[in-house]
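*Asks:* give me a 3D structure for the following:
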Amino acid sequence: MKLVSTKYLLAHAQRHGYAVPAFNIHNLETLQTILDAARELCSPVIIAGTPGTFKHAPISVFAAMVEEYSALHNMPIALHLDHHEDPHDIFSKIGVGVRSVMIDASHLDFEQNIHMVSKVVQFAHAHDVSVEAELGALAGIEDEKSVSDLDAMLTDPAQAAEFVEKTGIDSLAVAIGTAHGTYKATPKLDFERLQKIRASVDIPLVLHGASDVPDELVKEAIKMGVAKVNIATDLKYPFSHAIKEYFVEHPDATDPRHYMVAGMKAMKEVVKHKIHVCGSENKLIIK
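*Replies:* Reported below is the predicted structural model:
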């Protein structure tokens, strides 16, 4: 089974009032953990990777692993380019078979953002690839990119409709108060802003920086129109902590087939919980 576009996954989520979780992977073990949890709960899932992920291992390797798993369990799975900034890098990865991309030009001014995103949309749509873009910028660290609190900007609802119309994107990542990484205090999401954005555009909305956000806030965002929720940091901590604990209990351990399992088990529980929060359990559609 080939990789699928997020366009169809998110359209279904938007119609039926849930969100598709997008989990960031880093290696084979994290990929396997996410897909096993999704299969057990019959949930659609988006496998996301930053440019740094695809420096760790080639995109062709990850694509092959996802396709093999998809065929083995008859699961439509989307492999998504998360926070990619170089259009030519995106074009080359589309050539490998990726069918979902995020072009992040949110660091540019409004017109430059539109110009770069439009360039990617034109190429991607010609290859039946869905495109996500961001209007506004989230604070925090994502991969090798850092945005300070002062530089972070919330999405302007007045610009959202123009941005969507001029770029032709399939989904819009909005900045409403979340951040990449962990929070120093409980985040305050601007739901009034989200409501105005939802009223101005009809494409699926995306919530970045959802790790460490209280479940009730994520659920409220989904009720108000968010159809894709990005999760990364919340997966790293349980995985790494479980492995550290394993070595404390088994200081002479050397077999990664054993100590990696501890991390996978801990991470799997978080993945299942996030699926429940997104309301995507039993929403998998097999064509």
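
*Asks:* only C-alpha atoms from now on, for both contacts and neighbour counts.
*Replies:* Will do.

*Asks:* what are the boundaries of the helices in the stretch 151-287 of the chain?
*Replies:* 157-167, 191-200, 215-223, 233-249, 256-278 (DSSP state H, counting those that start in this stretch).

*Asks:* now swap in the stretch 1-150 of the chain and tell me
*Replies:* With DSSP H, counting those that start in this stretch as the criterion, the stretch 1-150 of the chain has helices spanning 6-16, 28-41, 53-56, 59-73, 87-94, 110-125.

*Asks:* please generate a structure for the following sequence too, so the two can be compared:
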Amino acid sequence: MPLATTGELITAAAAAHRAVAAFNVITLEHVEAVIAGAEAVGTPVVLQVSENAVRFRHGSLLPLARAAAAAAARAAVPVALHLDHVHSDDLLRQAPGAGFSSVMYDAARLPYEENLAATRAAADWAHDQGLWIEAELGEVGGKNGEPPPDPHAPGARTDPGQAAAFVADAGIDALAVAVGSSHAMTTRTAALDHALLERLRAALGVPLVLHGSSGLPDGELIAAVAGGITKINIGTALNVAMTGAIREFLAAHPEAVDSRAYLAVGREAMVQSVARLVTVLMGGGADAPARSSP
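*Replies:* A predicted model of the protein is given here:
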């Protein structure tokens, strides 16, 4: 089916008091796994390509973007493309031509006034191009190997009053909020500040986005959706599933050299992870539909 837009998926999810799962992809195997997992459950999904992923691909956006768009066009569920954690204005301006309907412009590490000015300029440009735009206020740590911030440090959590002013002045469509999650967590032990999330939902008139969701146990994910989160970003959980499956396969088959054998195992592990997580987000519990291995 034709590419969906992130905006329309978010709008539909908000109306149904649900959340859209947005998975960060790095390889074609990630792309295929996310789509297959979403198809197994029958739910829309967002494929996200981050600036870090573009850097990994030698700074070239189009190869992975074109592959993701082609795979999405064959999907049995609506799939949207989102350009994630964009710092570079040059990369931002590549988004429309590469098939992305939305971007997350990340100036959150700048002082407030600089973040606001940069985000306002990005939002004005994005809207002129028909793009839905997300920004961030507060610090969701763990990017680029950095440790999570001290949850009590100034600026580590999103302030509702400041967030309301930021959203209004920046003209963005959604806000990623810092409420206790952290990027790149390989254990599911994070806990959210649900009282703060409730205050943010009451203060803001735009969809709320949760980054660093791989570190949250199922109960926290379900509570986040109930508390007003409309877009749930997941990345590390896929890499944990893929890497663990490949390690196990190679340990059992030390003679293996054909990458297709272990990549297929890694891809299938990600399919199962995606199906399970989107089932949880839909309120269906932890048991996702079974899928036979290739």
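
*Asks:* quick one: TM-score?
*Replies:* For this chain pair, the superposition-based TM-score is 0.91 by TM-score structural alignment, normalised by the length of structure 1; 279 aligned residues with a Cα RMSD of 2.0 Å.

*Asks:* which one of the helices of the stretch 151-287 of structure 1 lies closest to V61 of structure 1?
*Replies:* helix 256-278 (19.8 Å; Cα to Cα).

*Asks:* average offset of the closest one relative to structure 2?
*Replies:* Following superposition, helix 256-278 of structure 1 is found to deviate from structure 2 by 1.1 Å on average (mean Cα distance after the TM-score superposition for structure 1).

*Asks:* quick one: the longest strand along structure 2 aligns where in structure 1?
*Replies:* Counting residues, the longest strand found in structure 2 (DSSP state E) is strand 79-86. Against structure 1, the aligned range for strand 79-86 of structure 2 is residues 77-84 (TM-score structural alignment).

*Asks:* buried sites along the matching stretch?
*Replies:* 77-84 (16 or more other Cα atoms under 10 Å).

*Asks:* save these as TSV, and put in distance to V147 of structure 1 too.
*Replies:* TSV is the format used below for the buried residues of stretch 77-84 of structure 1 (distance: Cα to Cα, whole Å):
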residue	distance to V147 of structure 1
I77	30
A78	27
L79	25
H80	22
L81	19
D82	16
H83	13
H84	15
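
*Asks:* so which of those comes closest to M153 of structure 1?
*Replies:* Nearest member of the buried residues of stretch 77-84 of structure 1 to M153 of structure 1, counting by Cα to Cα, is H83, at 16.5 Å.

*Asks:* neighbours around the counterpart of S259 of structure 2 in structure 1, how many?
*Replies:* In structure 1, S259 of structure 2 lines up with P256, judged by TM-score structural alignment. P256 of structure 1 is flanked by 10 other residues according to other Cα atoms under 10 Å.

*Asks:* right, and the helices of the stretch 1-150 of structure 1 - which one's nearest Y237 of structure 1?
*Replies:* Taking these one by one with Cα to Cα, helix 28-41 is closest: 12.1 Å.

*Asks:* have a look at how far, on average, the closest one is from structure 2.
*Replies:* Looks like 1.0 Å for helix 28-41 of structure 1 (mean Cα distance after the TM-score superposition for structure 1).

*Asks:* circling back: turn the helices of the stretch 1-150 of structure 1 into a markdown table, columns for distance to A173 of structure 1 and mean neighbour count.
*Replies:* As requested, the helices of the stretch 1-150 of structure 1 are exported to a markdown table (distance: least, Cα to Cα, whole Å; neighbours: other Cα atoms under 10 Å):
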| stretch | distance to A173 of structure 1 | mean neighbour count |
| --- | --- | --- |
| helix 6-16 | 13 | 19 |
| helix 28-41 | 22 | 19 |
| helix 53-56 | 20 | 14 |
| helix 59-73 | 23 | 17 |
| helix 87-94 | 18 | 16 |
| helix 110-125 | 13 | 18 |
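
*Asks:* which stretch among these comes nearest A242 of structure 1?
*Replies:* helix 28-41 (13.3 Å).

*Asks:* list the contacts of the nearest residue to E29 of structure 1 once chain neighbours are set aside.
*Replies:* Leaving aside its sequence neighbours, E29 of structure 1 sits nearest to M264 (Cα to Cα, 6 or more residues apart in numbering; 6.7 Å). Contacts for M264 of structure 1 (Cα atoms under 8 Å, 6 or more residues apart in numbering) come out as 29-30, 33, 239.
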